Every structure is written in C-alpha cells, then in structure tokens.
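K.L.:
Predicted model and sequence follow; I will ask about them next.
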Amino acid sequence: MMTLRIAQLANFVGPVSGGMRVAIEELGKGYVAAGHERILVIPGERDTTAETDNGIVVQVRAPRISRDYRMIARPWRALEVLDRFRPTSIEVSDKWTLSPAARWASRRGIGSVLFSHERLDDMLSGWVRAQFGVETAVGALNRRLVKEFDAVVVTSAYAAEEFADLDANLWRVPLGVDLATFNPGIGQPSEDGLVKLCYVGRMSHEKNPELAVAAAVELHRRGVPIQLNMYGVGPDLEKMRVQAGDAPVVFHGFVKGRDEVARRFAASDISLSVCPSETFGLAVLEALACGTPVVTSNRGGAHELVDATSGEYGSPDAVGIADAIERLMARLGPQLRQAARARAEQYTWQASVDKMLRLHEDLAHQVPNRPVRRSGFRPRTNGSKDQ
C-alpha cells in the first residue's frame, strides 16, 4: 500500500469551533490510523509546531478577525510549511486566503482537494439580506475554484447544488459521528412535565439560532409546556436574550468537552438544528446518536439527515418550526429514541475516512513517476510533543 502524506489546511479553526474542526480532526485521525502521514496547518496566536499522535499540527501566526476566530492573511507562510512537508496531496477547508494552495500544488504535480464546508450563495445572501449580486459573485468564485482544485468534496446533495453545471470533479462524502461518545446510555430527559428542547451551536446569525428561540417563543404563546436550553456562544447571544423575553429559554454558554455535549443532548426530548443553509449538520447526528430526535428546517443539508422515523421538519420560520416540534412531541417515546439512534448508526467516521482516502490515493497516482519518500519535515519553531 502506498503511504500517503496528506496536508490539511484550514482557517477559522479555534477552541470554540464546531463541526468543521471536528470533521478535520476525525478525518486526520483516520488517515494516521490507516498508516499515512498527516500535517494540519491552521491559524494561531503565534507560530507553533506540535508532533501529536494524530500527526503534525502547525499553527501559523495570524490576525484575529473576531473574538473567536483567526484567518491566515499571508498564505505564502502556510505554503512554506507545505514545501517542507512535501505532501502527496493537499486538502483545503477554506475558499478564501488558503485557496492559492491549489496553484502551489499544481506547479508541483501534487493533487489538491477543496473540502466545501459551507454554501456561499445562501450564506452570503443571508448576511446581506438580499440575493441581488450574490449569485453572480459566488458563481465566479466557484468557477475559479473548480478549475484550480483537482477535486471538490461536498457532504450533502444540498451542498452539491452550488457546483451544478460547473464541470467539477465532485465527490460526495457524508461525515460521521462518534457513536461511542454520543450514545443513549449517558442520560435521558427528566420527567417534570416540561418538554426539554435544546440547541447546540454557535450563537451567530449564519447558524440561525434565533429561529430556535423564535419557535420557543411561539410555543410559549400557544401555552405548550416546553423549555429551550441554548448551548453555545457567539456575537448574537445578547440579542437573543432580548428576543426570548419571558419565554422559557435558558442560555447556558459554551459547553466544554464532547462528553458533556453528549450528556446535554441525551437529557433533551428534542434537539433543534434549524439552519436552512447548513451543508451537513454534525449536531444532528450527535443528537440522533444520543437517542434524541431532531427538528430541522425543510431545506438544507441537515434536513437530509433526518428521516420520517427520527424527526420532523418545517418551514424556516417560527410557526413552521413550532408546528414541527408539536408534531414530534406527539410521537415522543422509547421507540422514537431507538429510531433516532438507528439513523445515526448509518453514518460512521470510518466510512468518511475510507472514501476520502480513495480520493487522496487517486490524486497521488495522477503523477505515477513521482517518488514517494518520507517528508523529513522538521519544525522551524520551538514545537512541543503532545502527550
């Protein structure tokens, strides 16, 4: 078997990052477990290099663009790291400042993968509250990206729509879930007469957490006995506190550790993942794996994960989501929780890793005469060995 040297590059990866960070970590861990070499290049407060059990992790000093995130503003500094690692292929989880890595790889006869974690047309139209001009700009960017990268990875049919008619080498790779950490045995909802709803995610408008709050306010208006527990931090937190008013909405802040996140899911009757522009929705699988059924919007990648046995969906507005919650409340019980777990079991990280490795192997063989050697990578900064 050919030993691959896979370089993963990403922006917007930090201590409170959500699904993208988990996906990169799980895939990287799988690459190393399969006997390959892996390096991860991400932004950081300062230049650091760490040799870990799951490969080399390099942080490139990068400016802060928000309270929680940094972005590598000088991509050539990340490319210098790649020059020393000498990968057989690269995997880029960024469409912005790290996209020049595709041209770097092409000049060296190295395969390049763009891992598309967001759908820019819907995300940007949500930010500017209008569609005018967004489709044209995003279309031009995507046409450039599919020409420069050898392959584009998407996680859902919804995510694939953005690249329709662009002649992309498109690979659909659904993500997985840690079925051991997230399991029904770690807890169950309390029987106090209230239906416990939860939202786990970033409190920022691109994730539409305000839609979960709006649905809870609507249910409270109807006199439905619920409590919505919001887990996460973000710039819209205070705005949503005002939005909630006197409705039974509790903001718990950031939950540290995947084990604790799993316990919060398991203690809920229903989880809400209602963003209509989510390309996948790891929080959906994590909730389902804990036996907690899910309500989603009726469009987006998260909707594709929930079938008729494991949840409900509604139009992305307060009334539509509230109606879906009430329909699901009528079905609550042990059978529904068992069906939720069974749905999650269809998505494993091993399946995701296997498909990604097939792609990296294909790219590595595109230049059959290239010699395969160990990288000889040596850090230029004072690194640390993780224990």
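P.N.:
Alright, I've got the coordinates.
K.L.:
For the rest of this, base every contact and every neighbour count on C-alpha atoms.
P.N.:
Noted.
K.L.:
Kindly confirm my reading that T296 is in a helix.
P.N.:
No - the assignment for T296, made by DSSP: H, G, I helix; E, B strand; the rest coil, is strand rather than a helix.
K.L.:
pretty sure it contacts E312?
P.N.:
Yes - using Cα atoms under 8 Å, T296 is in contact with E312, at 6.6 Å.
K.L.:
So those two - more neighbours on which side?
P.N.:
T296 (30 against 24; other Cα atoms under 10 Å).
K.L.:
returning to that earlier point: could you name every residue contacting both of T296 and E312?
P.N.:
V306 (Cα atoms under 8 Å, 6 or more residues apart in numbering).
K.L.:
Show me what counts as buried in the helix or strand containing A339.
P.N.:
According to DSSP states H and E, A339 maps onto helix 334-344. Within helix 334-344, the residues that count as buried by 16 or more other Cα atoms under 10 Å are L336, R337, Q338, A339, A340, R341, A342, R343, A344.
K.L.:
structure B:
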Amino acid sequence: MRIVRLANFVTPSSGGLRVALDELGAGYAASGHEPVLVVPGERAREEETPAGRLITVPGPLVPGLGGYRVIAARRPLRRLLEELRPDRLEVSDRSTLRWTGAWARAAGVPSVMVSHESLSGLLRLYHAPARLADALNRATAAHFDTVVCTTGWAEAEFRRLGAANVVRVPLGVDLTAFGPGRYDAGLRSRLTRGDEALLVHCGRLYPEKRPDRSVLALAELHRAGVPAVLVVAGDGPLRRSMERRAEGLPVVFLGHVPDRDRLAALLATADVAIAPGPVETFGLAALEALASGTPVVVSRDSALPEVVGDAGVAVADDPAAYADAVRRLLAPSDPPRRAAARAQAERYGWGSAVEGFLAAHGLTRTPARPR
C-alpha cells in the first residue's frame, strides 16, 4: 500500500517529529508498504531515503519560528496528491493541512491525523481561550477517519469532546543506538571537573519547551552548594537569551547535535536529564535518555510522567522544584536506578509503534496489493 504522509514544521534539526517520521517510514517500508513523505522546503526536490520517497515542496517560512516552513499552497498539493494516488493518507499537522482530510474522504482514501502536539496545552501557554482548542480539535476529529495520539495525556483533549475515532499508539526509541554502554569517560572528563554532576537538557530551544528552566535549576543547585555542569543539546530562537541567563554558570551550549552517536554518548554519560516542557505529548528526547540509563526530571503538567514512570521525577513548573528533584536523583543509590531507566525505555520499541500505526491505517505487515 502507498502511504502518503504530509508534515509541516520539519527541518533536519526539528527533533522528535523528524525522528518519528523517519522511524515510522522505515518501518512501513520494511513491512512491505510504500511510504511517501511530503514536507515543505525552500525549493522543490525529490529523493529516495531509508524511510521511503521524500518529496519537498516549496513552502513559506513562518515568522518567529526559527526556520520552520509550512505547505501553504493548496492547489499544487492537491495536484500532487492526485498524482500520487495514495492508498492511505497520514497527516502530521493540524493547522494548514487539516483540509486534506476532506480531500481524502472525497477521494475515497482512508485518512489518519497524528496528534504530535496538544493544542489545548499550546493555546493555554499563550493565554488563548480553551474554546478555540476545542473547536479546532472537533474539526480535526471530523475531517479524518482516525486520530492517533501517542499518550493518554494527549488523547484526553479529544476524548473529553466525545470523539470516537481516537486511538492511542505510543512512539518508540532506538534501543540499539541509545544505551548505557555508550558511556564515555573521556567525554565526562572534558565536560566536568572532580565531583561535578553532569546534567543534560536535550531539546529545541523554543518557548513551549521551557528550556530556561534547566538553566534556572542549575542556578538553584549552585546556590545550594551542589557542584554541577549543564550541557544543552539543541538550538532555537531562545538560545541567545539562555546564554545571557547562563552567564557565570557552567553551561555548555552544543547547538543541534545531528550525530546520533555523539548524542547517545552524551545521554549515557549524564547523571540526570531535564525535560521541562509542560505540553510535551510524548517526549522522545526524555525516552532516549532513559534508554541510555539516565533518569529524567520532567514537568508534571505534560505527558512525560506517563512515559517515564518510576524512572524519573515529575515536578511543578518551578526551578527550585527541578533542582530538588535533581538532588534526589544524584543522591547515592544502588546501580538499579540506571537499570530501571533502561527497563522503562524497553517498553517502547519502534517495532511496536510501527505495528500500531499500521493498525490505525487498517494495515498489517503483509500489505494488500496496491491499487
């Protein structure tokens, strides 16, 4: 089956969404299906990748979002969809691409919308009325045959509206690329001195991610006399303000880390990871830390408590609370703490995620003959 997938806000450094698109596409291809991913870019191009065919169509930059683009022109996209003749349509954006659900229904193509973000949570951060999120979520559920949510937390904003076409399918983590065996003593010696703890913040530096909480937590730790270093792996429009906030503190800004081996070594070498985003619907970076054997401090307002379980600590949106949780995780303990983190991550393999997404499409690993 040809599964055409549409996504906005995708760049080579766009974090979890890009990872999910790549892993699911590769899984679809390995299952005998034909994945085709359509994303916006500066200019049109087409290429073959391990995750299937990748088609880039021209799309405008969204002001203030640090380089993200969207597919805004409907007519060219409609023509492309007609040319591709999908057997299934999978959409990963609820803004400018919602209309494609109606196109799919008219064309007789089963459709799936993947909810990668919480509209209720995002609009709450920007003090928008809750009824706006409800209206948009009702429209999403009405336009698509199935809505896939990755956690119960993400599912709740649809369930409370009475949407009956919502299914829950967790994402996964690469349990081979990320593991405790990636620990790098040399890296640790370059980043820390003596008894300093190594903390890591991994994620895009965008307002909804609340990355400043990690720097503020480090400041709280230092005020309490706890020696620690923070490494920030990620980039975005808040980087400059975070660098100013971090003046006088041992904070290392790496920017986006495209090398997976380098990232895996950092996560496995860290003592604690911090994931403060209050509207995370899944949190792939936190799960990669767990797979590396590193416990995580997360926002209790997000879906991450559901994902990290007992392998982390969930706290209120307060720097002092994050610092206190870090101290708890740094306290002397038996080695099973790191083993528990790894065991929690092992509940989330990409194989299960691929099967769940295919099931949402009404497909299996033995595809029917394409049209």
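P.N.:
Yep, that arrived. All values derive from a computational prediction rather than experimental measurement.
K.L.:
Tell me how the two chains score on TM-score.
P.N.:
TM-score of the superposed chains, computed with TM-score structural alignment, normalised by the length of structure 2, equals 0.93; 359 aligned residues with a Cα RMSD of 1.7 Å.
K.L.:
Contacts for stretch 217-235 of structure 1 next, please.
P.N.:
With contact meaning Cα under 8 Å, 6+ apart, stretch 217-235 of structure 1 is reached by 193-204, 213, 216, 244, 247-255, 318-319, 322.
K.L.:
Over to stretch 95-106 of structure 1?
P.N.:
Residues from elsewhere that reach stretch 95-106 of structure 1, judged by Cα under 8 Å, 6+ apart: 9-11, 71-75, 79, 89-90, 92, 111-114, 116, 145, 148-149.
K.L.:
how long is that stretch end to end?
P.N.:
One end of stretch 95-106 of structure 1 sits 17 Å from the other (Cα to Cα, to the nearest Å).
K.L.:
matching residues in structure 2 for it?
P.N.:
Mapped onto structure 2 using TM-score structural alignment, stretch 95-106 of structure 1 covers residues 94-105.
K.L.:
Tell me which residues of the matching stretch come out buried.
P.N.:
Neighbour counts over stretch 94-105 of structure 2 (16+ other Cα under 10 Å) mark R94, L97, R98, T100, G101, A102, W103, A104 as buried.
K.L.:
Ok, stretch 118-134 of structure 1 next?
P.N.:
E118, R119, L120, D121, D122, M123, L124, G126, V134.
K.L.:
residues touching the residue mapped onto the last one from structure 2, list them.
P.N.:
Looking back up the chat, that one is V134 of structure 1. Residue pairing (TM-score structural alignment): V134 of structure 1 is matched to P129 of structure 2. With contacts defined as Cα under 8 Å, 6+ apart, the neighbours of P129 of structure 2 are L123.
K.L.:
any idea how far R210 of structure 2 is from P129 of structure 2?
P.N.:
P129 of structure 2 is 21 Å from R210 of structure 2, by Cα to Cα.
K.L.:
ok, now D184 of structure 2?
P.N.:
In terms of Cα to Cα, D184 of structure 2 sits 28 Å off from R210 of structure 2.
K.L.:
how about the helices of the stretch 1-150 of structure 2, start to end?
P.N.:
16-30, 74-84, 99-107, 119-125, 130-143 (DSSP state H, counting those that start in this stretch).
K.L.:
any chance of those in JSON lines, with distance to T364 of structure 2 too?
P.N.:
Below are these laid out as JSON lines (distance: least, Cα to Cα, whole Å):
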{"stretch": "helix 16-30", "distance to T364 of structure 2": "9"}
{"stretch": "helix 74-84", "distance to T364 of structure 2": "21"}
{"stretch": "helix 99-107", "distance to T364 of structure 2": "21"}
{"stretch": "helix 119-125", "distance to T364 of structure 2": "30"}
{"stretch": "helix 130-143", "distance to T364 of structure 2": "23"}
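K.L.:
which one of those helices is the most hemmed in?
P.N.:
helix 16-30 (a mean of 20; mean count of other Cα atoms under 10 Å).
K.L.:
quick check: that helix aligns to which part of structure 1?
P.N.:
Per the alignment by TM-score structural alignment, helix 16-30 of structure 2 matches residues 19-33 in structure 1.
K.L.:
Name the helix or strand for the counterpart of E155 of structure 2 in structure 1, please.
P.N.:
Correspondence of E155 of structure 2 to structure 1, assessed by TM-score structural alignment: A160. A160 of structure 1 is part of helix 157-160 when elements are defined by DSSP H and E.
K.L.:
Tell me which residues are up against the helix or strand just after that helix.
P.N.:
Following helix 157-160 of structure 1 in sequence order, the next helix or strand is strand 170-172 (DSSP H and E). For strand 170-172 of structure 1, the external contacting residues (Cα under 8 Å, 6+ apart) are A151, V152, V153, V154, T155, S156, A157, A160.
K.L.:
Looking at these, spot the one nearest A23 of structure 1.
P.N.:
Here the nearest of the contacts of strand 170-172 of structure 1 to A23 of structure 1, counting by Cα to Cα, is T155; it sits at 10.7 Å.
K.L.:
burial count for the closest one?
P.N.:
The burial count for T155 of structure 1: 21, using other Cα under 10 Å.
K.L.:
ok, now how distant is it from A302 of structure 1?
P.N.:
Note on T155 of structure 1: its distance to A302 of structure 1, by Cα to Cα, is 10 Å.
K.L.:
Give the residues shared as contacts by those two.
P.N.:
T279, F280.
K.L.:
Check the burial of the residue lying closest to Q188 of structure 1 once chain neighbours are set aside by counting its neighbours.
P.N.:
Nearest residue to Q188 of structure 1 in three dimensions, chain neighbours excluded: A267, at 4.4 Å (Cα to Cα, 6 or more residues apart in numbering). Counted with other Cα under 10 Å, residues neighbouring A267 of structure 1 total 20.
K.L.:
OK, contacts around A267 of structure 1?
P.N.:
Counted by Cα under 8 Å, 6+ apart, A267 of structure 1 has contacts G187, Q188, P189, S190, K196.
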